[in-house]
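Q: here are the coordinates; sequence isn't available:
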């Protein structure tokens, strides 16, 4: 048992990063995002504001060309995600260097969020959420 565990750890450490970290195309991320539509965005009340988080989408952004959102049926806006780091071992890493993974809005101003994703192959997916569906503690 001990030898098997050591062998497994050694094999995992020898796996090239490119093989261990795919998920950089629409074909690779679409099934994951389809299965996790309920987690695309989240709303959190914090410090007298509504924070709209895009963290889940950022984790799979390398297969996306664009992320759009609209609040309460208003005009759609584009969320500018940090780039995909395709020349690095972890291209989907969220570094939060220039941009936070959320946007700030007035407290209780978010009633409904619609998200439209444009994949890097041009296909699109859209989902809408009522506030209660995506609230986090």
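A: Thanks, I have it. What you see is a predicted model; the values in this text were computed from it and never measured. Residues are numbered from 1 along each chain as shown.

Q: drop to CA atoms for contacts and neighbour counts, all remaining ones
A: Fine.

Q: what comes up buried for stretch 43-56?
A: Buried residues in stretch 43-56, defined by neighbour count with 16 or more other Cα atoms under 10 Å: 43, 44, 45, 49, 50, 51, 52, 53, 54, 55, 56.

Q: Can you tell me which of the residues you listed end up in helices?
A: 55, 56 (DSSP state H).

Q: Could you find which two of the buried residues of stretch 43-56 are furthest from each other?
A: Considering Cα to Cα, no two members of those lie farther apart than 49 and 56, which are separated by 20.3 Å.

Q: wait, doesn't residue 112 sit right on residue 135?
A: No - under the contact definition of Cα atoms under 8 Å, residue 112 does not touch residue 135, with a separation of 11.0 Å.

Q: okay, pairing it with this:
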């Protein structure tokens, strides 16, 4: 994992400033591969389970869609993403606060996520509640 990160940093440093905005599958896939454990998080807050997609949304410009399923269900529910801000200095910046979905407190035991990249490829990951629970 460290080698992949170093390779990305070396490529980024060798690329002229502004030439790489991390807006394509080829640019975001290596980052999402290395940070798979951070794709989603669960927070028990205000009597609800909040399932956060913030990390994925920060790299959404290389994604066509984020799908999820809960408690063993296939990832068939599309998470609504705000559009990429192409043409701006920070195309991946989030302008809204729609970064989570809510469920009844303690009801989410597992989250399955499917990413569909802008090149049509996809990958999935499954996360147990205890592995992604934050305070």
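A: Nice, I can see it. All values derive from a computational prediction rather than experimental measurement.

Q: List the TM-score for the superposed pair.
A: Scored by TM-score structural alignment, normalised by the length of the second structure, the superposition of the two chains gives a TM-score of 0.84; 119 aligned residues with a Cα RMSD of 1.4 Å.

Q: Distance to residue 14 of the first structure for the buried residues of stretch 43-56 of the first structure - can I get that in JSON lines?
A: Compiled in JSON lines, these are given as follows (distance: Cα to Cα, whole Å):
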{"residue": "43", "distance to residue 14 of the first structure": "39"}
{"residue": "44", "distance to residue 14 of the first structure": "40"}
{"residue": "45", "distance to residue 14 of the first structure": "43"}
{"residue": "49", "distance to residue 14 of the first structure": "45"}
{"residue": "50", "distance to residue 14 of the first structure": "44"}
{"residue": "51", "distance to residue 14 of the first structure": "40"}
{"residue": "52", "distance to residue 14 of the first structure": "38"}
{"residue": "53", "distance to residue 14 of the first structure": "35"}
{"residue": "54", "distance to residue 14 of the first structure": "32"}
{"residue": "55", "distance to residue 14 of the first structure": "29"}
{"residue": "56", "distance to residue 14 of the first structure": "28"}
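
Q: Closest one of the buried residues of stretch 43-56 of the first structure to residue 4 of the first structure?
A: residue 56 (34.0 Å).

Q: With adjacent residues omitted, what lies nearest to the closest one?
A: Leaving aside its chain neighbours, residue 56 of the first structure sits nearest to residue 40 (5.5 Å; criterion: Cα to Cα, 6 or more residues apart in numbering).

Q: Residue 34 of the first structure belongs to a helix, doesn't it?
A: Yes - going by DSSP: H, G, I helix; E, B strand; the rest coil, the assignment for residue 34 of the first structure places it inside a helix.

Q: got a list of what the residue nearest the centre of the first structure touches?
A: The centroid of the first structure falls nearest to residue 57 when counting by Cα atoms, centre = their mean (1.4 Å). Applying Cα atoms under 8 Å, 6 or more residues apart in numbering, one finds that residue 57 of the first structure lies in contact with 33, 40, 41.

Q: if I read this right, the second one contacts residue 59, doesn't it?
A: Looking back up the chat, that one is residue 40 of the first structure. No - judged on Cα under 8 Å, residue 40 of the first structure makes no contact with residue 59 at a distance of 10.0 Å.

Q: Which residue of those two possesses the greater neighbour count?
A: The residue with more neighbours, out of residue 40 of the first structure and residue 59, is residue 40; 21 against 16, by other Cα atoms under 10 Å.

Q: I'd assumed residue 61 was in contact with residue 26 of the first structure.
A: No - counting by Cα under 8 Å, no contact exists between residue 26 of the first structure and residue 61, whose distance comes to 9.3 Å.

Q: Distance of residue 55 of the first structure relative to residue 12 of the first structure?
A: In this structure, residue 55 of the first structure lies at 27 Å from residue 12 of the first structure, with Cα to Cα, to the nearest Å as the measure.

Q: distance of residue 69 of the second structure from residue 107 of the second structure?
A: For residue 69 of the second structure, the distance to residue 107 of the second structure under the criterion Cα to Cα works out to 13 Å.

Q: Three-state assignment for the residue lying closest to residue 23 of the first structure once chain neighbours are set aside, please.
A: What sits nearest to residue 23 of the first structure in space, not counting adjacent residues and going by Cα to Cα, 6+ apart, is residue 29, at 5.6 Å. Residue 29 of the first structure carries the three-state label helix when classified by three-state DSSP.
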